[in-house]
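> with the sequence up front, the predicted model follows.
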Amino acid sequence: MTVSYTGVVTVTGEGRNGGRVAASDGSLTTALAIPQELGGGGGATNPEQLFAAGWGACFLGAVRRAAAQRKVRLTSTAVTVEMTLTHGDDDAFGLSAVLNLELGGVDDEMAAELADAAHQLCPYSKATRGNIPVTVNSKAAAG
């Protein structure tokens, strides 16, 4: 296996409760906070948002690749990723995800085909497959 890239991020402090995130190349520096919905102060990002951002960016790259393989021209791409922190009766925390993909320049059928293909290509999708519940929705962009 050939390494293509390694992203390096350091998290300091109290993690999701007032910690800080910093990428080794300086491209990302941000505070962390517990969301208000979980009783925290909010006002900063959290691990679920960071995971959603990474997955969404990677997923759109996989969509573009799947479209190129099929010689399909997309006029727009957008994905909204919902990362949900769950808490079971056994007191264990988990995650679930919903990816809502909207593609311009294709019909609903092709949007679904590209979503399915991207879900097979995307490294985040591969890493979570069988580990957390994931729903992928797709539709053609209006207009």
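That came in fine, so what should we check first?

> going forward, measure contacts between C-alpha atoms and count neighbours the same way
Fine.

> in this protein, which residue is most central in space?
Nearest residue to the geometric centre of the chain (CA atoms, centre = their mean): Trp55, 2.4 Å.

> and the closest residue to it other than its chain neighbours, helix, strand or coil?
Computed as CA to CA, 6 or more residues apart in numbering, the closest residue to Trp55 that is not its neighbour in sequence is Tyr124, at 5.7 Å. Under DSSP: H, G, I helix; E, B strand; the rest coil, Tyr124 falls in the helix class.

> alright, now check it against this:
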Amino acid sequence: MKKNLYTADATAIGGRSGHVRSATGIIDLDMSVPEGLGGKKGATNPEELFAAGYSSCFQQALLVIAQRAGDKLDPETTVQCSVTLFQEGEGYGLAAILDVDLKSFDRDKTIDMVRQAHKICPYSVGTRGNMEVELRVQGEGIPVEAEENAGVAEKGGVQ
């Protein structure tokens, strides 16, 4: 049974060259097309905000996985997320790379924890089957099974 835990609200005005503000007022930012695509300096963009949210959320999933196993993550653990905007035909899309450095675990344990986090992270669950997400450990890609990136419909129900 689904149980709603939290709802965030934000309002955008002016699209990519406008402004975005969260209902709490904590986010209150000018938006711009990325600087490399002709946008202005000193403003953020949807891809940057998505990367920040995904990296934070994925690191929390790693914390949950570690706690469930009775482990503790090194305080210097990092999750770096790169979000790429691309054009394909008339449409646009996003792809992400999550690069994890758990610092204090060996590679096999880290890979296992990253795969488990990918199964429970709300961003991973929400993008699964809709967006390419590459998992890496200290810069090296890790194999992902097809079912780990399958969408809800492909799996025959809610995950």
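Nice, I can see it. Just so it is clear, the model here is predicted, and its values are computed rather than measured.

> from Ala96 of the second structure, how far out is Glu47 of the second structure?
Distance of Glu47 of the second structure to Ala96 of the second structure, computed by CA to CA, to the nearest Å: 10 Å.

> try Gln138 of the second structure
For Gln138 of the second structure, the distance to Ala96 of the second structure - CA to CA - is 16 Å.

> neighbour count: those two, which is higher?
Applying other CA atoms under 10 Å to Gln138 of the second structure and Ala96 shows that Ala96 carries more neighbours, namely 20 against 17.

> does the more buried one touch Phe86 like I think?
No: counting by CA atoms under 8 Å, Ala96 of the second structure sits too far from Phe86 to count as a contact (11.0 Å).

> ok, which stretches of the first structure are helices?
Under the criterion DSSP state H, the first structure contains helices at 47-69, 108-121, 123-128.

> wait, which of those helices is closest to Val11 of the first structure?
helix 47-69 (10.7 Å; CA to CA).

> helices or strands next to the closest one in the packing?
Packing contacts for helix 47-69 of the first structure, counted by 3 or more CA pairs under 8 Å, 6 or more residues apart in numbering; DSSP states H and E, involve strand 76-87, helix 108-121, helix 123-128.

> so which of these is the most packed in?
Highest mean neighbour count among these (mean count of other CA atoms under 10 Å): helix 108-121, with a mean of 19.

> mean distance between that helix and the second structure after superposition?
Its matched residues in the second structure lie on average 0.7 Å from helix 108-121 of the first structure after superposition (mean CA distance after the TM-score superposition for the first structure).

> circling back: how about the helices and strands packed on helix 47-69 of the first structure in JSON lines, adding distance to Val11 of the first structure?
As requested, these are exported to JSON lines (distance: least, CA to CA, whole Å):
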{"stretch": "strand 76-87", "distance to Val11 of the first structure": "19"}
{"stretch": "helix 108-121", "distance to Val11 of the first structure": "29"}
{"stretch": "helix 123-128", "distance to Val11 of the first structure": "20"}
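
> out of the ones you listed, the one nearest Gly43 of the first structure is which?
Nearest to Gly43 of the first structure, of these and by CA to CA, is strand 76-87 at 18.0 Å.

> so what secondary structure elements neighbour that closest one?
Short answer (3+ CA pairs under 8 Å, 6+ apart): strand 76-87 of the first structure packs on helix 47-69, strand 93-104.

> show me the contact partners of it.
With CA atoms under 8 Å, 6 or more residues apart in numbering as the test, strand 76-87 of the first structure has contacts from 48-49, 51-53, 55-56, 59-60, 93-105, 141.

> which of these are buried, as a ChimeraX select command?
Command for ChimeraX that selects the buried part of the contacts of strand 76-87 of the first structure, burial taken from 16 or more other CA atoms under 10 Å:
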select :48,52,53,55,56,59,60,97,98,99,100,101,102,103,104,105,141
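
> right, I'll leave it there.
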